[in-house]
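*Asks:* Return atomic coordinates for the entry below.
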Amino acid sequence: MELTISPYQAYRNNMEFFYSFTTKTEGELNQPIQKGKWSIKEIIGHIYFWDLFLLEDMVPEMKDSGVLPNFPEHDEYNNKAIHSIKSFSSTNDLLEEFVITRKKLISNMEKLNQEVKFTIGNNKRNFTPQTFLGMFVEHDIHHMEQIKNMAD
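*Replies:* Next comes the predicted model:
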């Protein structure tokens, strides 16, 4: 029998993966994972910025028959994220803020009625809090795999 974990637990586990980089040097964290790609610090900043968007803009609209705002244009939003991490004096400061934000996001989502169904923008697909978060678990995993494969 295969055991599965909730998207909330998966999101917590992913947070621990990213937090493990507190043991790395700034030099290691600022090194691009591949030529033309982001650094680990930039990846963490990118994920943090999306968590912040979910917490501030999406979760408040997660109610039955709710319509969440459309996602921002990805490239523009990602550029803002990369620019915003310059305000952190170190990657460890960024990681601390990331953990605080992610814990608050998970807590706020777990408090929601898990049966509510909502849509995003004009999309007709219904989401529940868990199916919605599942998209971002996959997003984390995509970037975690990039980091794990950086030596390949």
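*Asks:* use CA for all of it now, contacts and neighbours both
*Replies:* Noted.
*Asks:* show me what contacts I43?
*Replies:* H143 (Cα atoms under 8 Å, 6 or more residues apart in numbering).
*Asks:* what does the one 5 residues further on give?
*Replies:* By Cα under 8 Å, 6+ apart, Y48 lies in contact with 98, 101-102.
*Asks:* And E97, how far from T131?
*Replies:* 25 Å (Cα to Cα, to the nearest Å).
*Asks:* Kindly report the same for L54.
*Replies:* Counting by Cα to Cα - L54 and T131 are separated by 14 Å.
*Asks:* These two: which has the busier surroundings?
*Replies:* L54 (18 against 15; other Cα atoms under 10 Å).
*Asks:* Report the spatially nearest residue to that one, omitting neighbours in sequence.
*Replies:* The shortest distance from L54 to any non-neighbouring residue, by Cα to Cα, 6 or more residues apart in numbering, is to L105 (7.5 Å).
*Asks:* I'd like the structure of this one too, to check against the first:
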Amino acid sequence: MRQAEKNEYPQHKYFSRYIEYSDSQDVIEMLVKQKEEVFFLLKNLTEIQQSYRYAEGKWSIKELVGHITDTERIFSYRSLCIARGEKAPLPGFDENEYMAMSNFSEQSFESLLEQYRLVRESSIALYASMTEEIASRMGNANGFEVSARAYAWAIAGHEAHHISILKERYLS
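*Replies:* Sure, this is the predicted structure:
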């Protein structure tokens, strides 16, 4: 699947940054490698590390994993809707409101990682099944015109952004 062109996604500071954060020519390969990297980085953390916050008001590692998973669920759902020709605008979401309503801190880290794995494998299967024609279909999400393909790259870029933060601020 080729990378989304600038006219296929909003030139919004977050969305465009995530697409530009994607450093691969093959989004499926990037999604697979990221999954491996996440498990390599997180599989042996202690409970104290899992609950670590690098500053007051910041998310713990458990919450960060939950956020990455939630965002991927939402982005892949939007992508599926657009790929299937949905005409209705798809809603946005506020990650801070979603976090406030989550219970990630109370879930086991193993469960959070398993949810992450399952969602990632589902996304990989979804994007691997798309032809270029399907991937280039346009729809409206969060008030912006966007292609199904753009969400694959946004998922990869969003995770790359958070892996970088994880390495710099949580695991350094």
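*Asks:* circling back: quick check, nearest of the contacts of Y48 of structure 1 to S20 of structure 1?
*Replies:* Checking those against S20 of structure 1 with Cα to Cα, the nearest one is F98 at 12.3 Å.
*Asks:* Identify the residue of structure 2 aligned to that closest one.
*Replies:* Using TM-score structural alignment, the equivalent of F98 of structure 1 in structure 2 is Y116.
*Asks:* Just say helix, strand or coil for that match.
*Replies:* Classification of Y116 of structure 2 using DSSP: H, G, I helix; E, B strand; the rest coil returns helix.
*Asks:* how about Q25 of structure 2, secondary structure?
*Replies:* Assignment for Q25 of structure 2 (three-state DSSP): coil.
*Asks:* burial measure for it, as a count.
*Replies:* Close neighbours of Q25 of structure 2, defined as other Cα under 10 Å, add up to 11.
*Asks:* Quick check: I61 of structure 2 vs S108 of structure 2, distance?
*Replies:* For I61 of structure 2, the distance to S108 of structure 2 - Cα to Cα - is 12 Å.
*Asks:* Who has more neighbours out of the two?
*Replies:* Taking other Cα under 10 Å, I61 of structure 2 and S108 do not tie; I61 has more neighbours (24 against 13).
*Asks:* Could you tell me which residues make contact with the counterpart of the more buried one in structure 1?
*Replies:* Counting by TM-score structural alignment, I61 of structure 2 lines up with I40 in structure 1. I40 of structure 1 makes contacts with 29-33, 147, as judged by Cα under 8 Å, 6+ apart.
*Asks:* again, 6 Å this time
*Replies:* Going by Cα atoms under 6 Å, 6 or more residues apart in numbering, I40 of structure 1 touches L29.
*Asks:* Can you give me the separation between the residue nearest the centre of structure 1 and F21 of structure 1?
*Replies:* Residue closest to the average C-alpha location in structure 1 (Cα atoms, centre = their mean): I47, at 4.0 Å. Remark: distance between I47 of structure 1 and F21 of structure 1 (Cα to Cα) = 14 Å.
*Asks:* Kindly report the same for L105 of structure 1.
*Replies:* 21 Å.
*Asks:* K117 of structure 1 now?
*Replies:* Distance, K117 of structure 1 to F21 of structure 1, by Cα to Cα: 36 Å.
*Asks:* swap in F136 of structure 1?
*Replies:* Counting by Cα to Cα, the gap from F136 of structure 1 to F21 of structure 1 is 20 Å.
*Asks:* what's the answer for N13 of structure 1, then?
*Replies:* Counting by Cα to Cα, the gap from N13 of structure 1 to F21 of structure 1 is 14 Å.
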